[in-house]
Structure formats: C-alpha cells, structure tokens
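Engineer: coords please:
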Amino acid sequence: MEDDQLWYRLDNAGKLYSSIISSRATTLFRVSATLTSTIDSGFLQAALESTLERFPFYKVQLKQGFFWYYFEGTDQIPQVAEEVYYPCMSLSIKKRGSFPFRVLYFNKRISLELSHSITDGTGALNFIRELVTNYLHLKESVPLQKGQVSDEQLRLETENSFRRHYEKDIPVSTSQVGKSFKIPIDLDKKGHYYITTGIMNLESLKQKAKEYDTSITILLTAVYMQTLLKIQESTMHRKQPIVINVPVNMRSFFESETMRNFFVSITPSIDARLGEYEFEEIIEELKIEFRRLLTRKKLKQYIKRSVVGEESLGLRLMPTPMKNIIAPSLYSFFGEGKYTSGLSNLGLVQVPSEMEEFIERFEFYPPPSIGNKVKAMVISYKEHINISFGNLSKNRMVEREFFRRIRALEIDVSIETNDEEN
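Structural biologist: Down below sits the predicted model:
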C-alpha cells in the first residue's frame, strides 16, 4: 500500500488527545536514548526513514474530519532536527505538513517526541528501539536481525485494541474521584517546560521495595503521595484527598500487539481529611488499591468507559470544531481536574546484547498539561532507574521534597535539570 493511500481512525484515547491540544497542553511526551558518541544527523535521518519503512502507519499526518480527526498517509518525509529549546513543546501536529511525532538530537542524545494522539509509552519505546537499532547499524555496524513483516503483523500493530477487547454488557465502573488537592504553583511563560531527573541504582530501589514487601511502582507512588501530603500540610489550611493518575499498560493483561494507544489510568488516593498517614500506611493502602483494580474484570470496565466515553460526554455527534472548543474544558473537569498529579512507570528497557555497549541510558518525559502542572515518569535501563518530573512552573518544591524523601530512605540519587536557575 502506498503511503498516501493509508488512512485510519484514531483510537479511543487518540480522539480525546487530538481535541485538547494547545500551546501548553501539547500532548507530546518524550522517550530518549543517550548513546556513547556524538549523534551523526545524516545516519539518524537514514535510520528514521528505515524505521518508518518498518512502521509505515507512523508516516501519517493528522486531518480534520467532520466529527473526528483521522490519520492520513503521506509521501512526505519527516526530517530530524537538532534540539534547541524546551522538550515536549512548540510542535503543532494540526499544522499542515506536520507529523504527530518528531526526532531530535543533541550531543549524544536521540529524542523521540510523540503526541498521545498516535501512541502511548509502549508504542514509543518500540519505535525508538527500532530507530536506535537502525542508527547503530549505520554508525557502529551493529548487525540487524530483521525478518519480513507480514500484512497480518502490520494489521495487529495498527488495531484499535480498545475496540477489540470491548464487551458491550460489561457495566461501566461507577467509582467517581471527587475533588482533589491541587499543587499551589503558578504557570511559567508559554513554551517553557522544566525537567528534573533523578538517577538511582535499580538494585538499591528493588531492595528497598522488597523491605516494604511491594513493587518499585508502589514504592515510588507512596513517596510521591507522602511528598504531596507534606506540601499540602505546609501550604493549605483545608485538607483534600491526594489522587495520583497511574497509567496501566493493558498489553500486560489483554492480548495485543498494537503500536497505538492501549492504556487506562487508575487513580489511587489518600484522603488527608482522615488524619495523618505513616509511610507504611500509605504503602499498605496502595497495595490494596492496586490489587483491587489490576484484574482483568476491573480493567474491562475501564475499557468500556474508554469506548463509551465520547457518548457519555455528549461528544459523539458534535462537529470537530465544536469539540476543539468544548473538549479541553471537559477533560479538565472530568479528567485531570480530578487528580493531583500523575506517575507513569514504563519499566525496564531491554535491547539486544550487541547494542548495550553503545547506549548509556534511556529517559522518559511526561506530556505537559495545565490541569496537572507537575507529573512524573519512570524508566529503567541496565543498572539505573530514572524518574523525570515535568513542570510548567518555575517552582521546584515538589521535586525537592520528593528527592529529599528518597534520600531519607537511604537511596542515593543524582539529580539533573534543564532549569539553569535551580
């Protein structure tokens, strides 16, 4: 099939993200790989073109239909570019000729920024692994291990897995998140997005999680909740629940090879109005909540809610221009307005052994949003685990308090930031 003949609808998550895009809520998130030598832009461009041959359904542009946006194939070629400013900003994927992603390079780092309208963290990770593999083949003569990709495999990679696993008779979850604590910080100027990354030893964090009989994700979520409880106590007179949005990769529970979005978000919470919480209490609360929600039966309800969401919000038959006006407010009220912040763990990145010596680390940056000015993402590679906070404000009280508590757990952490004043 020719590139300009490719056409497909957005998945259920993509429909929402395409309608809420703005100069601040860009919907862009980043996965980057830092290599051991300076990036050659010519090899990187060639690697990108090879990657798009493997994943032709990413060689698309966003088009506006009467009721919804859709992706349409193009014979245009996206160009890699040197990174010059803040991450995850200044890309309008609705602009004519734009792609829903871009590839940037700086010094030894290759960065892939994608709109959530086209994929999630797992899709992005698969894309950048292919990109880095092709680059290292050209630059370092790392051998390729590729076979022919069948039409059936491409179909599986482009399917809407929400629809595939949707069950009409499953009741939608009735659990409602009420009003939550909002971090009291002010937005900085448009176009500014600050990243603070903490780098820790993965084995040390595993051992600490083992001491509390829990997972790394729950341990970090508990530290984040403890951080936000402390900030609320020191800045607010009236206490409110702390609610964290935790994305769940549905491929871990349901058969799917899609390279599109296939995640849902659970929202564990701690109600500060009930009294003070010890760290161990927070962990126990989270263990109960994660165990209760992370089952196929409960997650089917989240799939149902995702599929019927546009109907329940009255968006299905609304023309696209009107959706663009109304959807951001609805998302703010029914989506991010319901929780305090977000924390996503992409997990451990694994690459073929012949590539490991050429890759120093991976990083994972959250998409900026006005509803949650601060969010965090976690990724691991070899012996290190990185947690990166994205912040639309110049205020660093969240990051400082979080890493202070990490050190209080006797875990060494080194910190990097793109904010020259902090």
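Engineer: only C-alpha atoms from now on, for both contacts and neighbour counts.
Structural biologist: Will do.
Engineer: ok, residues contacting stretch 134-154?
Structural biologist: Residues from elsewhere that reach stretch 134-154 (C-alpha atoms under 8 Å, 6 or more residues apart in numbering): 40, 43-44, 46-48, 50-51, 54-55, 133, 354-355, 358.
Engineer: stretch 35-43 too?
Structural biologist: By C-alpha under 8 Å, 6+ apart, stretch 35-43 touches 80-81, 105-110, 135, 138-139, 357-361.
Engineer: let's see this one next, to set against the first:
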Amino acid sequence: MQSKYEQTKGDMKLDNTSIIHLASKNKKWINLFRLSVSLKDPVDPKILQQALNVTVKRFPSVAARIHKGAFWYYQSAVKRAPQVLPEQNVLLGYMSNQELEQCAFRVLYASKAIHVEIFHALTDGRGGEVFLKTLLAEYFTRKEEAVIPLVDGILDRKETPHEAELTDEYLEIADGKPQNLAKEKSKKVYQFREAAGETLHLTTIKVPVEKLKPLGKKLGVSLTVLIAAFVAEAILINQKADKKQKDRLIKLFLPINLRNFFPSQTLRNFVLYAKPEIDLQKEGLHFVSIAHTIRQQLNEALSEKQLRARISQNVRLEQNPIIKRTPLFIKHHLMKFFFSISEKTTCLTLSNLGVIKVPEEMARYIEHFDFILSPRSKTPYNMGICSFNGELRINLTRNTQEPRLEEALLTLFTKQKVAFQVETQTMQTLEKAKTRSRA
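Structural biologist: Got it, this is the predicted structure:
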C-alpha cells in the first residue's frame, strides 16, 4: 500500500496546530526547538553528513520544507539533506521565509555534540526525538560499526515511511460532536516585563532524578507537576515584587503529548496543552498547595473526554466551509491577531519531553540529552525539560539581562533541599553572528 506521503506526491497539508506557528512568526522571532546530544567522543562531521543523507529519506514529514498554497500551508520532504554545519555560538537562530521554503530544520555539530533544530510547524518534541535517535543510530553504525537495535523509537532507515507516521491524528481523534467547553477566565495574567536584549541566555539546571522522586512521592504528584509547582512559586516571588501586577493570575502553558492518551505512531505534531493557574488572592498559597492545585487542574484537563472535545472543537473550526474557502493571507493575519492575544494568557511554556530512552548499544557513546525552546516572541522566558540516565536537565532560555526567574527557582530548590548543579551560557543572536562574519 502506498503511504499517504506518496499518494499526495510529497505535499502534506500542515496539521491542525501548525498554522499558528506560521502565523506567530515575525521578522525577528520564530518558534524553534533544539534537541541536543552530548557525546563521549569527538564528532566526525563527514560521517554525520553521510548519516543525515540516509536518515532524511525515512522522515519526509520532519526533514521537510514549508510552502504556501492558495488556502493553506503545506510541507514536503527536502529533495536532499542539508549540509551539517559547525555550531558558531548561535542558539536557535532565526529562519527566514526563504529558508523555510528550502529546509525548515538544521543539523549542527560541536566538538562533542550534535544539535537538531526544528521549526515547530513540522513536528513536536516527540517527533524530533525519534528523528535524532534514528540519526544517531545511523551515525554510530557507520562510525563505530555498532549494531543498534530498532527499539525505543529508533526507526529502520532502509524502510519507506509508514502511513501511520504521516497521519494528521487530530482529524482521526475528532468526533464531530458539538462541544460545550468552559471559557477561559478573562482575568489578566502576570508577565515578565523586561525588554528583550541582543543575546540569548541559557541556564541548565541539573538535578538527580532520585533526589526529586521522594519529594514528588511525598506530595503525591508527578515530576512534571513538581517542577511546574517550583516554577509557579518562583514566578509568584517575582510577582510580589511587582506592585502593578500583584492581582494577576500565574498561569503556565504545558504542552501535552497526546500519544500518552491516544495510540498513535504519527511523527507530526500531536500535542495539546493545559494551562494550570495560581491565584495569588487565594489564601494558603505555599508550595504544597500550589503542587496540589496544579495536579487537580491537570487531572480535570487531561481526561479523554476533555481532550477529545477540545480537539474536535479545533478541527471543526478548521473544516468550516467558510474558513476552508478563506484565502491563506487572510487566515494568516487572523491567526496572527489571535496569537498575539493568546500569548498573554500564560506566563511561559514549560515543556517536559520526559525520559529519553535508548538501547545500551547506543547509550555507551552518550553523555546526556538536552531539550531547549526558543524564548517567546513577547515575553523573555521558556523552559524545556528532559531526563536521561537518571539526570533531569531543566533548560531555561531568556533574552533579557536579569536572571530573575532562575534566581528564585534555585532559591526554592535550596529551600526544599533539592540537590542541583547549574551551567550557564550566553549565546549570540543569528543577526549578530552574521554581522561578525561579514566584518
């Protein structure tokens, strides 16, 4: 049977969530994420390029470019693998419309690290993880003559893409029934107000998972809820120092991997989100009550009934006959307007990729993984989390000078006797790097 990719001659209409990533893009900002792997031995760029040349053929929806139609955006596989590039102290560098039309992802390498940066319209963190691990499997097969088993999401590079991997799962889950969903509160949400600077600051907080689990077990919450509670309280500390925003809500944006709720093999975007909130005006707001409040809200938001209802609502809007016939440039401007409003309804994104698993035949070459998000377009912070080999790595990206959130978060970890180590980096923007290269 031909795959859906082959049936459409290479063009796939972007999935239900992807258009927002195109609409939110502006002349200085684009929604990218980076998946990195640090290796025990130096990277061989020639072998990495050979591995990428093979791997891209297996991932037509991830190793892809984006182009416009009359009424929608489409993605199609790149005709050839892009050139792997040496890292030049640029993190999540900007991609122009012209670059997206050629290739909407990039592969970089450092002395002992490999980075994959992907425009979020192509896939989510899970899709990027499968791509990176499969690329690594091909790389180690060639470099080390290792025999890497096809487990833990590692795909066979010799196979043609499976139709299930290319499916727009939102369309499969939607049931078409009318939905009565509760409206979001109109109360304003706290925002970090600092103006964006010219550099990007990355703070990595490393925590042994075994040091966090006892606290999570004591409170009866997952690690994601536990970290979210720490972050919410750290934001509260900053809010209390801002008299103009003292009455505002604290609300986090938590992407949810829907593959944990609905069986799926798709490598396209398949996420929804939860927005747990904390109201400073309520009594008894301390770390324990914050953790329990977030847990309760997530339990309510993540029931199968609620998730299916929200997916159905989004799909029904997309399939509205009027929306379908609306030219793309009008859709784009409407979505840009709605995004500008939506971004103000949360403080920051906290995305936990979870435990990254690889077979022992691959793990022996790896030090750790990192998951890094670009800061938001209007507010300075975002946060990506993943764990590997017993270590949780929290990556905070910030484009302002003062590390207000980081300092509050580390103070809270110390207060709760959570052991941690911290690494910091200051990266150039792509614009500054280009200026230097032309000098």
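Engineer: tell me where the stretch 251-400 of the first structure has strands.
Structural biologist: Assigned by DSSP state E, counting those that start in this stretch, the strands in the stretch 251-400 of the first structure fall at 263-266, 269-270, 341-349, 359-365, 374-381, 384-391.
Engineer: ok, back up a step: go ahead and build a PyMOL selection from the buried members of the contacts of stretch 35-43 of the first structure.
Structural biologist: Buried residues within these, by 16 or more other C-alpha atoms under 10 Å, are selected in PyMOL with:
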select buried, resi 80+105+106+109+110+135+138+139+358+359+360+361
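Engineer: in the first structure, what residue corresponds to residue 251 of the second structure?
Structural biologist: Matched to the first structure by TM-score structural alignment, residue 251 of the second structure sits across from residue 243.
Engineer: distance of its match from residue 376 of the first structure?
Structural biologist: 14 Å (C-alpha to C-alpha, to the nearest Å).
Engineer: just to revisit the earlier point, from the contacts of stretch 134-154 of the first structure, keep the buried residues only.
Structural biologist: Using 16+ other C-alpha under 10 Å, the buried members of these are 43-44, 46-48, 50-51, 54-55, 133, 355, 358.
Engineer: among the residues you listed, which one lies nearest to residue 259 of the first structure?
Structural biologist: Comparing these against residue 259 of the first structure with C-alpha to C-alpha places residue 55 closest, at 8.8 Å.
Engineer: the closest one matches what in the second structure?
Structural biologist: Match for residue 55 of the first structure (TM-score structural alignment): residue 59.
Engineer: which residues sit in contact with that match?
Structural biologist: Counting by C-alpha under 8 Å, 6+ apart, residue 59 of the second structure has contacts 77, 131, 161.
Engineer: burial measure for the second one, as a count.
Structural biologist: To tie it back to what came earlier, the one meant is residue 131 of the second structure. 24 (other C-alpha atoms under 10 Å).
Engineer: that one: which element?
Structural biologist: Following DSSP states H and E, one finds residue 131 of the second structure within helix 125-143.
Engineer: buried residues in that helix, which are they?
Structural biologist: Neighbour-count burial for helix 125-143 of the second structure, counted by 16+ other C-alpha under 10 Å, picks out 125-141.
Engineer: residue 396 of the first structure versus residue 63 of the first structure, what's the distance?
Structural biologist: The gap separating residue 63 of the first structure from residue 396 of the first structure is 38 Å, by C-alpha to C-alpha.
Engineer: what do you get for residue 320 of the first structure?
Structural biologist: 38 Å.
Engineer: these two - which one has more neighbours?
Structural biologist: residue 320 (19 against 16).
Engineer: now the aligned partner of that one in the second structure: closest residue in space, sequence neighbours ignored.
Structural biologist: Per TM-score structural alignment, the equivalent position to residue 320 of the first structure in the second structure is residue 328. Distance criterion C-alpha to C-alpha, 6 or more residues apart in numbering; nearest residue to residue 328 of the second structure, sequence neighbours excluded, is residue 71 at 4.4 Å.
Engineer: quick check: the gap between the corresponding residue of the first structure for the one you found and residue 318 of the first structure.
Structural biologist: In the first structure, residue 71 of the second structure lines up with residue 67, judged by TM-score structural alignment. Shown here: residue 67 of the first structure relative to residue 318 of the first structure, a distance of 6 Å by C-alpha to C-alpha.
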